[in-house]
Every structure is written in structure tokens, then in C-alpha cells.
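Asks: Have a look; sequence and predicted model below, questions after that.
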Amino acid sequence: MEYYDFTLFATASALILGPVFFAGLGPVGGQLAAFGTFGVAYVMRPLGAILFGWLGDRIGRVRTLVYTLVLMGTATFAVGLIPSYETIGIAAPILLIALRLLQGLSAGGEQGGSNSLTIEHAPQKRRGLYASWTMQGTSFGTLLSATVFLFIVLLPHDVLLGWAWRIPFLVSAPLTLVALFIRESVDETDAFLMTKRQKLAPKVPLVDVFRFHWRSVLRVVLCSLLAVSGSTVSVYMLGYAANTDKIPVSMILIALIISGVVGLIAQPLWGALSDRIGRRWIFAGTMTLTAILWFPAFALLTVGSLIAIIIIFSVLGAVAGGANAVGASMYTEMFPTRVRYTGVAIGTQLGFIVAGFAPTIEEALATNGRGWIPVAIFAAACSIIAAISAMSGRETSSLALSDIDNVHA
């Protein structure tokens, strides 16, 4: 549910936010501003990682994750209440950006906590499979937001831009309450409770992380460039295909939904396989293949065929889903329990800054007739950097969490 809230902005920035909140900038300027608004959340995510990482390593994973959920749900619901630019002028985009920053603050503490909570509850030889389900949450949230928008965009254009776009954001309120009930029923992990009893957690986990684990942080930052794949498909490629006017937006959203289903099927399989053969090779292999796929993917996208777009999105979802699923356990196993939440959170969120602004960068690269080739090169370069970074680390899939703690003692 948290990622349903967060990724609503991905679809909305490609289809809605420009004309509703940035109408005064014209079509191109409004689209760039909308993509930029999508990206500003990623600036706040490292701050969220610092704040919620500190809380998660000091007071517990579960309590902290309740805080992130409430903050995200409240900010998303409030977006649905903002008047348009035509109604209140410049105050509209200012409010939109402020709420997007709060979303980013929340998301910055979510993934590191979810991953830590999951692998600390998981059986030793199935951590890859269990941790892949945190990515099922992000993928299903993205899929759900696209599905909701699919029905909304079928409405008349003036109705869509007038009030209907608000519905997916307002629906987040009851969904958040359900998610909150589930999250509060989860027990704290034994690994964290033992660390707390032994008073091993540092007073300022961030200092400990950068002093003793900076190599792991850097590795996670670079590996997290895999997230460029997600924002490129769900934001840039969606907007690119929609602007060609060759295929209705509803059909493009159907293609995204199908690719999301493919990813949901593939990710647990990748996670389970990583428990058998290790994390690094799967992560690096799928990222390398993703880098290669960007070029035929963009070439097919220009054809304007719905079948081609479905194939593009589905293949990318299945392949990039390998790194996405395996990264959840691989990152988390790089840090000891006492600073795990902070280490994973700060590393991923620093890397995600590039992913957040990737659609804006790609839109700028494609302007002035340069086309899709510079965009494909940029996306491929990010994938290759992530692959190389994964191979630079040690394999941790066979280690117990206590062994990881002892290595970093």
C-alpha cells in the first residue's frame, strides 16, 4: 500500500500533473516540470533514510515502519485535495511539491526497514525468497496504481483533468488503514531484540555506517541504479508512448499491468534461485541483460504497436525483476544487525536519486531531435554500473546473520 501511494505519482506525472499543475509552462515545459516533481521526492529519501534508519536501529523495525506508513498515506490523501493551478495559481504546484517531499521522506525509510524486518524473520537458507516478497510489495503497489488509473483515463478528458484524477489519491486513505492494521500485528525480530538487550546499537547509526561500512554503502548506492529501469519504463516510456498518439493511453497502461504481472511471477523465482546459487551472479547477469535490452526496447517502442509495447515491458519486467528481487537480500546482508536498517536505507536512497530524476534526464536527452538513442545509452550505462558493483562484493547467501554480525564486529 505504501508503494501504491508513492508510485501513483509515476503514472500521474506522465499523464496528469503537467496540464493540472503546470499549465502555464506549456506542453513541453509542463511535462518536464511534472517529471521533475516526480523526482523531487528522491531528494528527500536520503533524509528519510537517516531519520527512520536511526529510529529503526534504536527503537525497532516495526514501530518505525508504522510511522513511515502513516506519513505516506496522509501525504498521498492530501494530494487528492489540492486545487488546480487555474484555481489557486502558483500555490498549487508549491503544495504538490511539498506533499511529494513528504512522500519521499517516508519512502526513504520504508525499503531498508522492510528488508531488514523480513530477512531477520526468515529461515537462513530462504532469505533470498523471503526478501523478494518485499519487492513483491513494491511491484504490486505499482501494478495497483496503474490499474486504478486505467479506469480513470477512460473518462472524458475534461472530467479526467477536472476531478477524476483525484480518486486514486483519495482511495489511499482506506487502503492505508488496512495496511496499518496488518503492519501493527507483526512481531519485532529476535535479531533486533538481542542487539537491543546487549546495547550494541550505536547512538548515531549513520556515523557508524559511514565510518566502518562505507564500502558497503557505496556498493549499495551503485547497485541501486537498477531503479533507473523502473522509472524509465513506468514514467519515461509511458509518457513517450502516450505522446506519440499512436496508441490510446489505456492500452499503454494495460501493457504496464501485464508487465507487472510478469514481474510478480518472476521475482520470487529469482529470489529462490539466489538461495541456491548466490545473489551476485543473478544480480549482475540480469542487469547486464537489461543493459542490452534497452536498445531493441526503444526501437520497438517507436513502431507504435501495442503488441510490441507489451513484449517490451514484459521482457524488461521479467529480466530487471531478477536484480530487483535479489537486491533486497543482497543489500541487507552487507550490514550487521546493529546498523542494518540505516545502512540499507541510506545506500539505496542515495542511489535512487538518479532513478528519481531519470525521466527528467531522459526527456532532456531526447529533445532537439536527438531521439531515443541517448536515452537508451543512459539507461544501459546505469544497468552496467549496477552489475559491476554487485560483483565487487562478497557472496553472503550462505552466511547466518550471526556470522555477518561477527564479521563486522
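Replies: Great, that's in hand.
Asks: from here on, contacts and neighbour counts on C-alpha atoms
Replies: OK.
Asks: which helix is the longest one in this structure?
Replies: Looking across the chain with DSSP state H, the single longest helix is helix 26-58.
Asks: quick one: whatever helix or strand comes next after it to helix 26-58, angle?
Replies: Later in the chain than helix 26-58, the nearest helix or strand by DSSP states H and E is helix 61-79. Going by axes from the mean of the first three to the mean of the last three CA atoms, to 10 degrees, helix 61-79 is angled at 160 degrees with respect to helix 26-58.
Asks: now helix 61-79: how far from the chain's centre is it?
Replies: 16 Å (CA atoms, centre = their mean, to the nearest Å).
Asks: ok, structure two:
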Amino acid sequence: MSDSAVRNVDHPDQAPVPRSRIVIASMVGTSIEFFDFYIYATAAVLVFPVLFFPKGDDTAALLSSFATFGLAFVARPIGSILFGHFGDRVGRKATLVGSLLTMGIATFVIGLLPTYDSVGYLAPALLALMRFCQGLGLGGEWSGAALLATETAEKGKRAWAAMWPQLGAPIGFFFANGTFLLLMLGLDFDAASADPDHPFMTWGWRIPFLASAIMVAVGLYVRLKLTETPVFAKAVADGKKVKAPLAEVVKTSWRPLIAGTFIMVATYTLFYIVTTWVISYGTGKVTDESGVKLSISYVDFLQLQLVAVLFFAACVPISGRLADRYGRRAFLIVITAAIIVFGLCFQWLLDPASMTDGMMLFFLILGMTLMGLTFGPMSAILPELFPTNVRYTGSGVAYNVASILGAAVAPFIATWIVADYGVGWVGVYLAVAACATMIALLSVRETKAVDLTEV
């Protein structure tokens, strides 16, 4: 295996796949899928409470929208089991294509859905169904992309190789929020009014969902050019495939399954607090226990997030280099400790009495920087916890069960906490999640030198 290409050991006569194609396939696919996922997250705050739920209490509508947002995280472990089964039985390539199609079709259909005023309760039901399908697709996507990167990596550079699919998260987030920002500016939409008859609310919000079909077509083209990873091909050649990967991973790898799940919890909780929840808090959709609302305009807030997400993107490759040099476990222990400190500073960072746009940007940059540092090594450490024949299933289930414990409930819980107890306790909630991750990290061995061909 050269530095510039990866050869399929099961088909040595086949032309080696350029490493650049592997990088593009792992990063472009996750960028598309995270774009699809995040345009829903943005619309969950701005559009769906107005158009897809009965009119009444604004907070109740927002919580209902967050509930459908969280539904995808319930679906993600199911997707990881479904796609993981075929990923460990059939191969990484075919499963990556299937997960991308599942996600892309569901996202496109959301752009076509009728609203509550048109079809009543069928509207939120269809929205929830499509959100569930989004979760299924993303549940299978991440593991396949991570394995595509790690199982073709050069020796000693696995965390660096594994960080490429992780870059899909900030890239997808940047383009999702950037698209909404351009639409709002182009259509002169004032988010504070949320007039359901405004062009943005009638058709403008649908454009990102429908346009995702173009990006899915590009992603499919790239992925269909791939061959199977050499690590999986070797397992097949050696007759090491298992008939029931889920049963096998529960039987033989239940300890890393539990550890991997909690290793991801702080990362998920952090991200969805500093993205989805903080939009509702910063734009005044949530009142704290003192009755004070923030009043940052939605357009201004999106601009702040677009600046902050650049720090997320910049820190992902930094984390890959550092995790290769110092080890995944040691590096993540330090970053998790920093997340705990960050959470305990919420009362000062987000105090509504002294909040300014500059202070909010400082908060977002801190959160996104920590997010890049903790998220980058995850596509290395989670696959490294599991043997080849159950790696797709094991890493996927751990990653996506963590999404329920960390991401699915984070916006909902944080909205409730800030309304009843104040913003400082939202930070305590994050710190508690980070403590759970710290315990999980301390319970596992360093995986930097693990041989991925081990079964």
C-alpha cells in the first residue's frame, strides 16, 4: 500500500484507489448528510413551530418541534444496527451508498411536505416520519465513513485519516446555516415576526431541502467509484464474517460498546447546546427564570454561528494530529476536562443581564473550538475499540446510542432548565455529561497502536 493509493487485498489485480478519492468520498458524503441534518435543526427553531404545529403557546410549539428534531436520534441507533448488519456482512461501500440515499430522499421529501393549515395533524406526522428516516440514514452513514477512512489509513496516521469524515460536520453546518442566512437576507425576512404568509415561510425555507438532491447525486457518483476497504476484504478472504453482527458485538464486545457510548456523550451534548438550543435562547424564544429574554436577531445570530463554526472546522485537523502524537485517550481526557470547566462558566458567559453580541460570539467560539477538538478523534477511537467483523455495527451503535443520551434530549432539557432554574444550570448539565465521558475514557486502554485487522 503506497502513500498515494490503497489496494484491495482481495482483488490484487484491481487498480489501487487513490487516497485522495477516499478522502473526498469520506468527507463529501458526511458533509452532505450533515447538511441535510442541520437544515432540519435550523428549521426546527424558525419554521416548523409556526407551520407544522397547532397555533397556541409558542413555547409548546417550540418544544414539539424539538421533539421531532430528537426523533431522528432515536432512529439513529436503529439505522446503525440495520446498516451495520450489512456493513459487516456485505461491505462498507454498498452500505455507504444505501445510507446516503436514505438520508437524501427523506430530506428532499421534507421540502415537499404540506403544512398544518393544509392537512392538519397529518403535517407533523409526515414531518416526524421523514425525520425518522433522516435518522436511519445518518445512523448508518457515520460508521461507514469512519471505517472507510480508518481501514485505509497509513501506519501511525490513523487519527489524521479519520478526521476527514469528521470535517463533514462543520462543513455541513456552515452551508446549512449559510444557505438559510442568504435566503433570509435575499427575501428580506424578519425572523422576529415569523409571518406565515411571507415568501420565506411559504416557499423559501423549502429550497435547502430540495437542493440537497443535487449534492446527493454528487456524493453517490464519488462513492460508486470506490472499492472495498482492504481490512474488510481480508476479513472476508479469511472467512471471518459473522452471521449476526449485533448479537456478536453484544456477546463479545459489550464493554467497549458501553464505554464508546459514554465517550461520545459529552461531544453530543456540547454540540447541540451550542447550536440548536442556543439559537432559541439567544433570539429570545426562551425566557429564563428571571423573566428576561435575549433579543439577538436571527440573522445576526446565524452570522455569529458561521464565524464560530470556522473554529470548529480548524480544530478538527489539529485534533487529528495531536491524537496521533499523544494518543486518543490522553488527548480526549484533557479536552473533556476543558468541557467541564466551560460548562461551569455558563452563568457568566450567558448572563442575560450583561449579554452582548460580542459575548455571545465569544461563547460560541469557545464551544465550537472545544467541539472540534473533542469531535475530531472520535472516528478513530470508536472504530479502534472493536474487531473488524463487528466494527461497523459496534462503532455505529455506540456513536448513535450516545446521540439519544446526549443530543436528542439536550435542546429539550436545556430549554426546560433555563426556564425553571436559569442558564447557569444548563452549563451544570453539560458538565455532568462531560463527567460521564471522563469516567468512560478512564475505563478504556489507549487504542493508538491497535491492529485493525484483528478479529
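Replies: Yep, it's here. Computed from a prediction, not measured in an experiment: that's the story for all the values here.
Asks: Quantify their similarity with the TM-score.
Replies: A TM-score of 0.96 describes the superposed chains when it is computed by TM-score structural alignment, normalised by the length of structure 1; 403 aligned residues with a CA RMSD of 1.4 Å.
Asks: What residues of the longest helix of structure 1 count as buried?
Replies: Across helix 26-58 of structure 1, burial judged by 16 or more other CA atoms under 10 Å covers 30-58.
Asks: One more: stretch 379-394 of structure 1?
Replies: Residues of stretch 379-394 of structure 1 classed as buried: 379-391 (neighbour count, 16+ other CA under 10 Å).
Asks: Would you reformat these as TSV and include distance to residue 259 of structure 1 and secondary structure?
Replies: Output for these, formatted as TSV (distance: CA to CA, whole Å; DSSP: H, G, I helix; E, B strand; the rest coil):
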residue	distance to residue 259 of structure 1	secondary structure
379	18	helix
380	19	helix
381	23	helix
382	21	helix
383	19	helix
384	22	helix
385	24	helix
386	22	helix
387	22	helix
388	26	helix
389	27	helix
390	25	helix
391	27	helix
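Asks: now, the most widely separated pair of the residues you listed?
Replies: Within those, 379 and 391 form the most distant pair, 19.2 Å apart (CA to CA).
Asks: Secondary structure element for the counterpart of residue 229 of structure 1 in structure 2, which one?
Replies: Using TM-score structural alignment, the partner of residue 229 of structure 1 in structure 2 is residue 270. Using DSSP H and E, residue 270 of structure 2 falls within helix 254-272.
Asks: Figure out how far that helix is from the centre of its chain.
Replies: Taking the mean C-alpha point of helix 254-272 of structure 2 and that of its whole chain, the gap between them comes to 13 Å (CA atoms, centre = their mean).
Asks: Now do that helix: which elements does it pack against?
Replies: helix 328-344, helix 357-375, helix 391-402, helix 410-420, helix 424-443 (3 or more CA pairs under 8 Å, 6 or more residues apart in numbering; DSSP states H and E).
Asks: Contacts for that helix next, please.
Replies: Contact partners of helix 254-272 of structure 2, identified using CA atoms under 8 Å, 6 or more residues apart in numbering, comprise 249-250, 336, 339, 367-368, 371, 374-375, 378, 382, 385-386, 394-395, 397-403, 405-407, 410-411, 430, 433-438, 440-441, 443-444.
Asks: what's the answer for stretch 105-122 of structure 2, then?
Replies: 36, 51-54, 123-124, 126-127, 130-131, 133-134, 205-213.
Asks: go on, stretch 400-409 of structure 1?
Replies: Taking CA under 8 Å, 6+ apart as the rule, stretch 400-409 of structure 1 contacts 120, 124, 333, 334, 335, 336, 337.
Asks: residues in structure 1 matched by stretch 155-169 of structure 2, start to end?
Replies: Under TM-score structural alignment, stretch 155-169 of structure 2 corresponds to residues 124-138 of structure 1.
Asks: which residues make contact with the matching stretch from outside it?
Replies: Outside stretch 124-138 of structure 1, the residues that touch it by CA under 8 Å, 6+ apart are 1-4, 111, 114-115, 118-119, 122, 264, 267-275, 279, 324-326, 328-330, 397-401.
Asks: change it to 7 Å
Replies: Identification of contacts with stretch 124-138 of structure 1 by CA atoms under 7 Å, 6 or more residues apart in numbering yields 3, 114-115, 118-119, 122, 264, 267-268, 271-272, 274-275, 324-326, 328-329, 400.
Asks: out of those, which are buried?
Replies: In the contacts of stretch 124-138 of structure 1, the ones that pass as buried (16+ other CA under 10 Å) are 3, 114-115, 118-119, 264, 267-268, 271-272, 274-275, 324-326, 328-329.
Asks: any idea how far residue 285 of structure 1 is from residue 301 of structure 1?
Replies: Remark: distance between residue 285 of structure 1 and residue 301 of structure 1 (CA to CA, to the nearest Å) = 24 Å.
Asks: which residues of the stretch 201-350 of structure 2 fall in helices?
Replies: Remark: helices assigned in the stretch 201-350 of structure 2 by DSSP state H, counting those that start in this stretch are 206-224, 230-237, 245-252, 254-272, 278-282, 298-326, 328-344, 346-349.
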